[in-house]
Every structure is written in C-alpha cells, then in structure tokens.
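Asks: Predicted structure and sequence below. I'll ask about it afterward.
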Amino acid sequence: MQTDVLIVGGGLSGLALADHLARQGRDFLLVEAQDRLGGRILTQEFSGGAFDLGPAWFWPGQPRMAALAERFQIPVFGQFSTGDLVYQEQNGTVQRGRGYASMEGSYRLAGGIGSVVHALAKGLDPVKIMTSTRVTSVEHSAGIITAEVDQNGRAQIIKANRIVMAMPPRVIANTVSFEPALDAGQMQVLQDTPTWMAGQAKI
C-alpha cells in the first residue's frame, strides 16, 4: 500500500489534517488504532441527550473550533455556570458545592464535541481511513517511510513520502519502534510530554 502522507491517529488533529489535505486534493491515508474515530473525543447519547465523555468545552481564544462549528453549522451555546458540582478525589473523598464558575465563558456544541468529529469524517473518502489499525514500527530513510501496521491481527506494510504522528507523544514512545532508532533525547522528549487531562475520567 502506498500514499503520499500517512496520518497516524484519527482524533481531532488527525481528522483536521486529513480534511485539509483532502480539500487540497492531496493523497493521504489515515490509520486509527481504535475501532472508531475521535480519539479522546467521545460523545454518547442517552435518552435523547448528548453527553461528552471526553473533551467538552472550547473557549473564545480558540478560533479554529469556532470556525469548524460555523462551517458545519453546528449550534454553539454558552456553558451553564450555575448549579452544584460533585467531585471525587483520587482517595475517594467526595467534594460538593464547588460550582461551575470555572467553566463560565466557555462554549459547548449542540450534539456534543463529537459532532465535529462526525462532520469531518463524513467529508472524507472512507477508502482513505483505516480503523482498528495500529502502527507498530516505522522505518525512515531518505525519501521514503515504511510503516508496519497491525489491522485486526493482520500485518500490512504502508509506504509513504511523509508521516504525521497525530497522537500523544507518550503513546508513540511506548507503542511504536523506529528504525533507525530515535536517539535518547528524542525518546525522553516523547516520554516527558504530558497528555492533557490524561489522569481524568468522566462518568
């Protein structure tokens, strides 16, 4: 399998890049380890309501999110900032009454943040997207990238002119081998780069 740009990761960053390349008429292939797109973004529907189980807000200083909402005609509304907040600490202690004031001024999307993921994915050629496909190794030399992937237990080779790793740096360090190997400094940078909100869980 051959492509110009191999995008590894089908979260918002990978999808936005795929959308950008598609609108330029560029050749690309996007691979995602999970069986769905969106990465850390996951919006679930319960009893007719959309609940964001991952990222939920965006802010006035994030014009790209506002532009996507406008482009796909997704209604935007202000985050409610009144009411009670229940928060459980790591040791099990339950805190109440902290309120939502810290989120005042932020925005939400009707249908959840996942509506942006669905809109971006809908505009892409399904042939250019491979889910349940994990990159296991990357061999890089002058002018060519060779990536080995595991798609549902079946090994495949993808050759590309460029590769974009649109995934958390620590995940890259822990799951992908490189040939030639990245030097110790590069690996340390990958390991030391935190994943935003990685330690948080929502219910």
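Replies: Yep, that arrived. Residues are numbered from 1 along each chain as shown.
Asks: rest of the way, CA atoms for contacts and neighbours
Replies: Noted.
Asks: for this structure, what's the longest helix?
Replies: Counting by DSSP state H, the longest helix found in the chain is helix 12-23.
Asks: Next secondary structure after it?
Replies: Next helix or strand after helix 12-23 toward the C-terminus (DSSP states H and E): strand 28-31.
Asks: hmm, back to that, name the residues that touch the longest helix of the chain?
Replies: Applying CA atoms under 8 Å, 6 or more residues apart in numbering, the contact partners of helix 12-23 are 7-8, 27-30, 38-39, 41, 117, 120-121, 123-124, 166.
Asks: now the strands for this protein?
Replies: Taking DSSP state E as the criterion, the chain contains strands spanning 2-8, 28-31, 43-46, 49-52, 76-78, 86-88, 94-96, 107-109, 129-130, 133-141, 144-151, 154-165, 177-179.
Asks: So which of these is the most surrounded?
Replies: Sort these by mean neighbour count, taking mean count of other CA atoms under 10 Å, and strand 28-31 sits at the top with a mean of 23.
Asks: quick one: that strand to chain centroid distance?
Replies: Computed by CA atoms, centre = their mean, to the nearest Å, the separation of strand 28-31 from the middle of its chain amounts to 14 Å.
Asks: by contact count, what packs against it?
Replies: strand 2-8, helix 12-23, strand 129-130, strand 133-141 (3 or more CA pairs under 8 Å, 6 or more residues apart in numbering; DSSP states H and E).
Asks: Please produce a markdown table containing those, extended by distance to residue 171.
Replies: Formatted as a markdown table, those follow (distance: least, CA to CA, whole Å):
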| stretch | distance to residue 171 |
| --- | --- |
| strand 2-8 | 11 |
| helix 12-23 | 15 |
| strand 129-130 | 19 |
| strand 133-141 | 11 |
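Asks: Nearest to residue 49, out of these?
Replies: Nearest to residue 49 among those is helix 12-23; the distance by CA to CA comes to 22.0 Å.
Asks: buried set for that closest one?
Replies: Within helix 12-23, the residues that qualify as buried are 12-19, 22, counting by 16 or more other CA atoms under 10 Å.
Asks: between those residues, which is nearest residue 97?
Replies: For the buried residues of helix 12-23, the nearest to residue 97 is residue 12 (32.7 Å; CA to CA).
Asks: For residue 196, which of the helices and strands packed on strand 28-31 is the nearest?
Replies: helix 12-23 (13.8 Å).
Asks: Skipping its backbone neighbours, what lies nearest residue 59 in space?
Replies: Among residues not flanking residue 59 along the chain, residue 106 sits closest, at 4.8 Å (CA to CA, 6 or more residues apart in numbering).
Asks: then this one, side by side with the first:
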Amino acid sequence: MKRKITIIGSGFSALSAACYLAKSGHEVLVFEKNETIGGRARQLKKDGFTFDMGPSWYWMPDVFERFFADFGKKTSDYYELIKLSPAYRVYFGVNEFIAIADNLDEIVATFEAIEKGSGKILREFMAEAQSNYDIAIKDLVYRPGVSPLELVTIETTKKIGQFFSNISRDVRNKFKNERLIQILEFPVLFLGAKPSDTPSFYSFMNYADFGLGTWHPKTGMFDVVRAMESLATELGVQFFVNSNIEKIIVENKTAKAIVVNGERIESDLVLSGADYHHSETLLDKEHRMYSEQYWESRVFAPSSLLFYVGFNKKIENISHHALFFDTDFYQHAKDIYDEPQWPAEPLFYANFPSSTDITAAPEGMESGFFLVPLAPGINDSESLREEYFDKIIQRFETITQQNIKENIIFKQSFCKNDFVEQYNSYKGNAYGMANTLLQTAFLRPKLKSKKVRNLYFTGQLTVPGPGVPPALISGKLVSNLIDKQFLKV
C-alpha cells in the first residue's frame, strides 16, 4: 500500500532514504530548510569559483556503486570519477612532504624508504585492514543497530581483541617513525575521534585509504548530490527548498504531520535526516527519546573552521588534497577532545579542486578550500576566524615557499555558528557523533523512535556513523525498517 512519507532535510542520508522509499512505491516528499539541496554537501559558487562546502574526500567507491546498483544503475550513469595521483600529500616542514601514491606497491616503497623494514609490516597491516573492511563495510554496517547480536559473527569473534585495543596503540606497536604513524592514524579522524579512542578494528579505514584510493567526481562532490537528486526525481520524489520545519505533530503517540513554514503537511510517516538532537526539539518534550544530559555526555566529532578562497593565479608545490602536520598532532587533538579550546598551532587541511577540475576556477586561477578542525561548542567570532586564517596562510606560504595572500580575490568563512544556523548542528559539530567503542552500532541513537509510532531518523548521529558512505548506508537501513513496518500492517 502506498504511504505518504515526509523527509526532513536533504543531505546524503535523506537522499538515500528518499530513493529507497520511492522505489518501494511510497509517495515521498523531501523538505529542505536551505535554498538548495545537499545538506552539508551543498555547493558554493562565487565570482567564477566553485566549491564543495562540505565533504571533499571520495573514499569507499564500492559503497557508492552498491547504492546505485540497488536501482539498476552505475555511478558512471551520472558522473565521472577521477582517481587522484598522488592521493594526497602530508607536509611536515618547509617543502618537506610525503606523497601518498594511488597504489599500495608505491606506498609500501615510500614507507620502506623512510623506515627500513616497514614495507613488509605495512603489507601485513593492510591485509588485516582489508579483512576488517570486508567484514565491516560489506556486512556489519548494513545492520540497523537494533541488537548487540548484530556484531556477533564468526568473523568478528576472531577479532574480538581489536575492539578492546585502539588504532594508536596498534600502529605504534608496528611502526616507529612518527611521520608514518601520523599518516596511518589520519584516516580514522574521519570517524570523529582520537586514534587512541578508536578501536583497532577500524583499521579498515586504512584499507579505504591505501587499498581503494582517493577519487574525485569530475566537477566535485556535488556531482553525487545531483546524481542522487536525479535518481530520486526519476523515482517520483518531490523536493521542496526554503522549507523550514517548525514542528513534528504527534497525536495518540503517532507522528501525523510536520509544520513547514507555518503550514501543516499531513503524513503517514515522518523521517528526519536533519541533526538528530535538533529533530527531537521539534517534538514536545514527552515524545523525545534522549535528554539534554544524554547529548551532553556523548563524544562528538569536531567542528571546523573553513575558508573558501579564490586566487588570481595558480598555486605551486601543492596537490589536490594536502594535510599540514607541521605542528603537534597530539596537542591539537587534546585541544579538540580533552581541553576544548582554539589550538595555538593548528593542523590544517587544504584542498585545491581546480588542480583536477578546470571548471572550479576561472582560467589561470585557483580555488582553495582550507579546514581547521575545532572542538564542537567552541566560541566563534569573526576576529578569531581572521586570526586563524592569517596563521594558516602564513604557514602555508612558508611551507610551500610562495606568496599567495596578496593573490586572494575572494574569501568566505564558515565555522561553528554557521553549522548551527544553517544545519541546526548540535554544538556546531561538522561530522556527527564519534565512532568510539561505546558509541558504535547498537550503542548509537536509534533509527526508529521508541516513543512515537511512524517516526524515524537517519544520518550521521545514528547508525552506522559519520562520513558520506555511512550516510548512504544509513538511508538504506532506515528505509528497510520502514518497509518492514508497513509489511506488518
């Protein structure tokens, strides 16, 4: 039987769920508060420059292929992928960097040249990481987080020790060179927690990095948003932008409608792909599953200070993705998680999409995206933003040995206050809730409300967790639960 389903938000998880639910035959309406769809993956166009405002790393291409295959499609039906070579560079000092190649053999050779004997160890480490990837990404993450028994399989019981150790300890037991250690610890930062708080099992992120490589949709990550919108539209999904959701109406403990820009929209089922904490504030207090104390006690992934910058010349000595680890990696992590404050000497990330995509900047110019991870809930002001922009640009100029500040013709910042205002993000977090041991799978906020019938959630604060591929999976998981409910009726 066809049901009317209203979806709040239009990020990757909401788009994914919309496609699956429409495929099941439901009438699906998606409401987005901002003027364009995509959630945090929106696009910024200004003065001839184009920027992905949020996600910029295309990892785990198999997850994207699996999503489109569910609809009899391929990613190539919608967008072209370019494998980046090198995948990225990690800078440690003045024109001193390690380039990560686009294949494991070259990466092994790089490790061996830096630390004798580490090449063989890396191959062994990667074999284990691939095994974990096969278990996690091909199986475990496609389970809905309903029961702890979902984690109990023949394969996971063989790896039980990895759930009680951590990435940092595991890597340090195998490698001695500090730079190599930091490169191996870097991928789990996408999971939103310190390597020392991330179970060893999550080494599957290293396989996503070194094993599967780093890709780039030809004209940016927004290509994926367009692809999913196109697929959803083909399936009959309707989209409404500039549609602020003010309340979820509950009658007789059942979600009955949403209020959008003052108008009541009736619904057989409500699914929120918006920030989970914010979504619950749209409910009267008695209908919320989680208290403010609960949210306060969770470990959240960082917020970010972002700059979208247009330069009137091409930038030298750089790659598409670049990590600047020339300051204390562990002090910055401490400033995010242990003693939240603005870091004195922040690590930062720079992305130059126009080095791959000629449409990202006018001819002869460059588009640059700079990111500094920050503690969620931190104080945010224009003066602090400018202070930190000056810090990172000065270091960038020194490390890459060139002057670029005088070549800036466009700059726009985005930080904690913007995450709150534009995405209703709890404490302005950028990536969701961290995947620590006590915030994994069934220990994360639930996809289905236990207090309100016909109310569901999806996205980075629920299962499986932060990141674009997990968001696609989250949409599939919640749509499966909804389909099962309707089959019982």
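Replies: Structure's in. What do you need? Keep in mind that this is a model prediction, so the values were computed, not measured.
Asks: what's the TM-score here?
Replies: Once superposed, chain against chain, the TM-score is 0.71 (TM-score structural alignment, normalised by the length of structure 1); 188 aligned residues with a CA RMSD of 3.6 Å.
Asks: hmm, back to that, of the helices and strands packed on strand 28-31 of structure 1, which approaches residue 80 of structure 1 most closely?
Replies: Among those, helix 12-23 comes nearest to residue 80 of structure 1, with 24.4 Å by CA to CA.
Asks: Superposed on structure 2, what's the mean shift for that closest one?
Replies: After superposition onto structure 2, helix 12-23 of structure 1 sits on average 1.6 Å from its aligned residues (mean CA distance after the TM-score superposition for structure 1).
Asks: Tell me which residue of structure 1 lines up with residue 64 of structure 2.
Replies: Under the alignment (TM-score structural alignment), residue 64 of structure 2 pairs with residue 65 of structure 1.
Asks: Count the residues that sit near the closest residue in space to its match that isn't next to it in sequence.
Replies: Spatial nearest neighbour of residue 65 of structure 1, excluding adjacent residues (CA to CA, 6+ apart): residue 58 at 7.0 Å. Residue 58 of structure 1 has 21 neighbours, counted by other CA atoms under 10 Å.
Asks: And residue 58 of structure 1, how close does it get to residue 182 of structure 1?
Replies: Using CA to CA, to the nearest Å, residue 58 of structure 1 is found at 35 Å from residue 182 of structure 1.
Asks: Next: residue 19 of structure 1.
Replies: Distance from residue 19 of structure 1 to residue 182 of structure 1, by CA to CA: 29 Å.
Asks: Ok, residue 7 of structure 1 next?
Replies: According to CA to CA, residue 7 of structure 1 and residue 182 of structure 1 sit 19 Å apart.
Asks: for residue 130 of structure 1, same thing?
Replies: With distances taken as CA to CA, residue 130 of structure 1 is found 26 Å from residue 182 of structure 1.
Asks: what's the distance between the closest residue to residue 183 of structure 2 other than its chain neighbours and residue 371 of structure 2?
Replies: Distances taken as CA to CA, 6+ apart place residue 90 nearest to residue 183 of structure 2, at 7.7 Å, with adjacent residues excluded. Taking CA to CA as the measure, residue 90 of structure 2 and residue 371 of structure 2 are separated by 14 Å.
Asks: go on, residue 65 of structure 2?
Replies: Going from residue 65 of structure 2 to residue 371 of structure 2 by CA to CA gives 28 Å.
Asks: And these two? Which one has more around it.
Replies: A count of neighbours by other CA under 10 Å puts residue 371 above the other of residue 65 of structure 2 and residue 371, at 22 against 14.
Asks: So the more buried one sits against residue 306, correct?
Replies: Yes: if you go by CA atoms under 8 Å, residue 371 of structure 2 and residue 306 touch, sitting 4.6 Å apart.
Asks: thinking residue 50 of structure 1 is in contact with residue 108, fair?
Replies: No: if you go by CA under 8 Å, residue 50 of structure 1 and residue 108 don't touch, sitting 11.1 Å apart.
Asks: For residue 158 of structure 1, find the nearest of the helices and strands packed on strand 28-31 of structure 1.
Replies: strand 2-8 (5.7 Å).
Asks: For that closest one, name the packing helices and strands.
Replies: helix 12-23, strand 28-31, strand 154-165.
Asks: on that earlier part again, give me the number of residues near the residue nearest to residue 183 of structure 2?
Replies: Neighbours of residue 90 of structure 2 under the rule other CA under 10 Å: 21.
Asks: residue contacts, it?
Replies: Residues in contact with residue 90 of structure 2, defined by CA under 8 Å, 6+ apart, are 97-100, 183, 322-325.
Asks: Buried ones among those residues?
Replies: Buried among these (16+ other CA under 10 Å): 97-100, 183, 322-325.
Asks: just the residues you listed now: which is nearest residue 280 of structure 2?
Replies: residue 323 (36.3 Å).
Asks: what span of structure 1 lines up against the one helix or strand the closest one maps to?
Replies: Using DSSP H and E, the element containing residue 323 of structure 2 is strand 321-324. Under TM-score structural alignment, strand 321-324 of structure 2 has no counterpart anywhere in structure 1.
Asks: State whether the residue nearest to residue 59 of structure 1 and residue 65 are indeed in contact, as I suppose.
Replies: No: between residue 106 of structure 1 and residue 65 there is no contact under CA under 8 Å: 11.9 Å.
Asks: So for the two, which residues contact both of them?
Replies: residue 58.
Asks: residue contacts, the closest residue in space to residue 17 of structure 2 that isn't next to it in sequence?
Replies: Spatial nearest neighbour of residue 17 of structure 2, excluding adjacent residues (CA to CA, 6+ apart): residue 475 at 4.0 Å. Residues counted as contacts of residue 475 of structure 2 (CA under 8 Å, 6+ apart) are 12-18, 20, 458-459.
Asks: Make JSON lines out of the residues you listed and add distance to residue 125 of structure 2.
Replies: Formatted as JSON lines, the contacts of residue 475 of structure 2 follow (distance: CA to CA, whole Å):
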{"residue": "12", "distance to residue 125 of structure 2": "31"}
{"residue": "13", "distance to residue 125 of structure 2": "31"}
{"residue": "14", "distance to residue 125 of structure 2": "35"}
{"residue": "15", "distance to residue 125 of structure 2": "35"}
{"residue": "16", "distance to residue 125 of structure 2": "33"}
{"residue": "17", "distance to residue 125 of structure 2": "35"}
{"residue": "18", "distance to residue 125 of structure 2": "38"}
{"residue": "20", "distance to residue 125 of structure 2": "36"}
{"residue": "458", "distance to residue 125 of structure 2": "33"}
{"residue": "459", "distance to residue 125 of structure 2": "31"}
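Asks: Need the max-distance pair from these.
Replies: Pairwise over the contacts of residue 475 of structure 2, using CA to CA, the maximum falls at 20 and 459, 14.8 Å.
Asks: since we're on residue 11 of structure 2, how many residues are nearby?
Replies: Around residue 11 of structure 2 there are 24 residues (other CA under 10 Å).
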